[in-house]
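Student: sequence isn't available, so here's the structure alone:
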């Protein structure tokens, strides 16, 4: 067995252990260990908690040399030659496209939101329909045309959230949950189709999903059977166990690998302060590094963030490429230009809603408007003039039609910003 390290040795880049076997040893890889040294021929020490085939390079590795040990049951440990030094970069070139996009739109297109926010009975999920009937009614080409007209430079689309239904197939999820294809994951790969349709307009797709399994996913209403299959808490978020993280990160990786270069980024929800400790422990195999590696699997240039809750601009991990920026308010502006943390390459990104304010749900995914267009447009321009990025949550119905009032508001923003 021979091992070498491939990839780009620069901060926020990604390296991979490439293993070749001439067939004589029949080696089966059982593990990885990454090591770092200040000099190419110096003493190498293990980077704790990084037990994956790939490694995301942090700013703290700048100037260092890395190598990997690959373990197998037959060949033992085989060590690569070192690579490096890890090159420092200005900020984070992987977010250049996001900064250039200036603003984009998101959708809380979620199974348990549909009927609550429907503008007419036609938009509702009917009792005689299954989940696939809803997803199959979405007109991808008409949707992409609207997005292009809105001036949005990217779309942030919910794959799913806590009820356990998703917009795309995922064989790993179905195996763990014990469900058949189409029962909880749509048989149509709607994000894939949307990514292709948006690509014709030069618009990028990012995906939203919780960092943890769905906490209210049932086989039969109230049984939490799918939530239990992942070993997660019923009805509420909590600190995930290592096994829960292993299972859910394998689900994320399936999507990451499938979408490849068509997927530009991940926005991970639900890394609340009470749960962050589960990711902080770098003595365990599932942590900030492991979720970053599955997020970038299939596309080393993909970007990601981790949301710790409503409250504006916060940094949760040096592995982030941009801030989650969730807020129910507008008015905040970048205080230091593009970068919230230039050393760690974290782009200023803020995320709010267009929809009418609801006492329980705020305006996320809702129809109507929550703010005057002039006030909203002034704010978006203020953020983007300072090299920040704005994401505006807009309602889209099952047919792929964006709320008409919100679409008109977006067009007005386009006139101010573009």
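Tutor: It's in. Since this is a predicted model, take the numbers as computed values, not measurements. Residues are numbered from 1 along each chain as shown.
Student: hey, let's count contacts and neighbours off CA atoms from now on
Tutor: Fine.
Student: what is the burial count for residue 243?
Tutor: 13 (other CA atoms under 10 Å).
Student: grab the longest helix from the protein for me.
Tutor: helix 242-259 (DSSP state H).
Student: and the next element down the chain from that helix?
Tutor: strand 263-269 (DSSP states H and E).
Student: chain center to the next helix or strand after that following strand, what's the gap?
Tutor: Note on strand 263-269: by DSSP H and E, the next helix or strand toward the C-terminus is helix 273-280. Distance of helix 273-280 from the chain centroid (CA atoms, centre = their mean, to the nearest Å) equals 18 Å.
Student: the stretch 51-200 of the chain: strands as residue ranges?
Tutor: Ranges of strands within the stretch 51-200 of the chain are 54-56, 65-72, 76-79, 103-107, 154-158, based on DSSP state E, counting those that start in this stretch.
Student: list the buried residues of the longest one.
Tutor: For strand 65-72, burial by neighbour count (16 or more other CA atoms under 10 Å) applies to 65, 66, 67, 68, 69, 70, 71, 72.
Student: quick revisit: and the strands of the stretch 51-200 of the chain as TSV, adding distance to residue 379?
Tutor: Converted to TSV, the strands of the stretch 51-200 of the chain look like this (distance: least, CA to CA, whole Å):
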stretch	distance to residue 379
strand 54-56	34
strand 65-72	44
strand 76-79	53
strand 103-107	11
strand 154-158	19
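Student: take the one below as the second:
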């Protein structure tokens, strides 16, 4: 028995040393959280100026009124434009300042406002440069092809992209509580070694920042270097969460309120959402809900605010979880 105990301790320590067992206490706030809001704000070639028009105060007022526990925001996605400055990205790609990375530091403004109101802040970023920007992909070290699609991972590309991430992580420091990396797909060669690079980059700015790497539409522990599950789920009511952890990763689900990501409608009624949300959050698994936003200068509503009917439903759902 004594030898068995010693062997178990050695195995456990070895697993923790290699990151195989996380149970990261930095995720404790997630287990206590109930409902987070998420938006896709993705200006591009024709509307890059929308970043300057974004109304941070109006957004924060919505989040506070709805009692959102945390908020997720996109740094960028596929179109090659980013909602924040990054001189490392500019240097690697040869782009001029404010040509692809905005002059306005929108995440900094949002993060500070969230901090003031006790709202946790998560940043979204793909695991590689924008797939519609072949120049950036190639300049950073990923293949230039296939066009408009995720490239196969290379170590030089991941190392350079980690430098871009590290700049943002150190720039925002403890204002950012978490990172949600998209496109960590096995079929394009994303592996633990890439996740480890990105995790180290994130934690260089805030050791308590938590990170996840999306492997696709499912609730799984995708890599030993994630702290929580990406949990992208299209049909939330088909998922039953049994507890806080999945193989050492804090459970978390990301889904959408509308008929698809960013859509302005409400696909389910309150009475459909509430029983599932209660069961899921009671298990220690927070739920992040993506909602549509006003992203047109012609709109009478403030730029970057959530659709009224959706944020109203979010508020009702959050209240039902108290």
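Tutor: Looks like it arrived, so ask away. Values in this document were obtained by computation on a predicted structure and should not be read as measured data.
Student: sorry, back to before: among the strands of the stretch 51-200 of the first structure, which is nearest residue 369 of the first structure?
Tutor: Of all the strands of the stretch 51-200 of the first structure, it is strand 103-107 that lies closest to residue 369 of the first structure, at 14.5 Å by CA to CA.
Student: the closest one corresponds to what range in the second structure?
Tutor: Under TM-score structural alignment, strand 103-107 of the first structure corresponds to residues 35-39 of the second structure.
Student: now the matching stretch on the first structure. Mean distance?
Tutor: Following superposition, stretch 35-39 of the second structure is found to deviate from the first structure by 0.8 Å on average (mean CA distance after the TM-score superposition for the first structure).
Student: now do that stretch: distance to the chain's middle.
Tutor: 10 Å.
Student: repeat that for stretch 254-263 of the second structure.
Tutor: Offset of stretch 254-263 of the second structure from its chain centre (CA atoms, centre = their mean): 15 Å.
Student: what residues sit buried inside that stretch?
Tutor: Going by 16+ other CA under 10 Å, stretch 254-263 of the second structure has these buried residues: 254, 255, 256, 257, 258, 260, 261, 262, 263.
Student: ditto for stretch 287-300 of the first structure
Tutor: Across stretch 287-300 of the first structure, burial judged by 16+ other CA under 10 Å covers 287-300.
Student: other residues contacting it?
Tutor: Outside stretch 287-300 of the first structure, the residues that touch it by CA atoms under 8 Å, 6 or more residues apart in numbering are 13-14, 49-50, 52, 54-56, 249-250, 252-253, 256-261, 263, 265-266, 278-281, 302-304, 317, 319.
Student: which of the residues you listed are buried? Put it as a PyMOL command.
Tutor: Written as a PyMOL command, the selection of buried residues from the contacts of stretch 287-300 of the first structure, which uses 16+ other CA under 10 Å, is:
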select buried, resi 13+14+49+50+52+54+55+56+249+250+252+253+256+257+259+260+261+263+265+266+278+279+280+302+303+304+317+319
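Student: what lines up with residue 412 of the first structure in the second structure?
Tutor: Checking TM-score structural alignment: residue 412 of the first structure goes with residue 316.
Student: residues contacting its match?
Tutor: 66, 270 are the contacts of residue 316 of the second structure under CA under 8 Å, 6+ apart.
Student: contacting residues around the residue mapped onto residue 107 of the second structure from the first structure?
Tutor: Following TM-score structural alignment, the counterpart assigned to residue 107 of the second structure within the first structure is residue 191. Residue 191 of the first structure makes contact with 157, 159, 167, 168, according to CA under 8 Å, 6+ apart.
Student: who wins for most neighbours among these?
Tutor: residue 167 (25 neighbours).
Student: just to check, that residue is in contact with residue 189?
Tutor: Yes. The pair residue 167 of the first structure / residue 189 is scored as a contact, 6.8 Å apart, by CA atoms under 8 Å.
Student: list the contacts of the residue sitting nearest the centre point of the first structure.
Tutor: Closest residue to the average C-alpha location of the first structure: residue 266 at 1.6 Å, with CA atoms, centre = their mean. Residue 266 of the first structure sits next to 206, 207, 208, 209, 295, 302, 303, 304, 305 when contact means CA under 8 Å, 6+ apart.
Student: likewise residue 119 of the second structure?
Tutor: Contacts of residue 119 of the second structure (CA under 8 Å, 6+ apart): 68, 69, 70, 71.
Student: which residue lines up with it in the first structure?
Tutor: That one, residue 119 of the second structure, aligns with residue 203 by TM-score structural alignment.
Student: then residue 79 of the second structure?
Tutor: Under the alignment (TM-score structural alignment), residue 79 of the second structure maps onto residue 163 of the first structure.
Student: distance between stretch 295-307 of the first structure and the chain's centre?
Tutor: On CA atoms, centre = their mean, the centre of stretch 295-307 of the first structure falls 7 Å from the chain's centre.
Student: and it, end to end?
Tutor: 14 Å (CA to CA, to the nearest Å).
Student: check stretch 74-87 of the second structure too.
Tutor: One end of stretch 74-87 of the second structure to the other measures 18 Å (CA to CA).
Student: which parts of that stretch are buried?
Tutor: Applying a neighbour-count criterion of 16+ other CA under 10 Å, the buried positions in stretch 74-87 of the second structure are 74-87.
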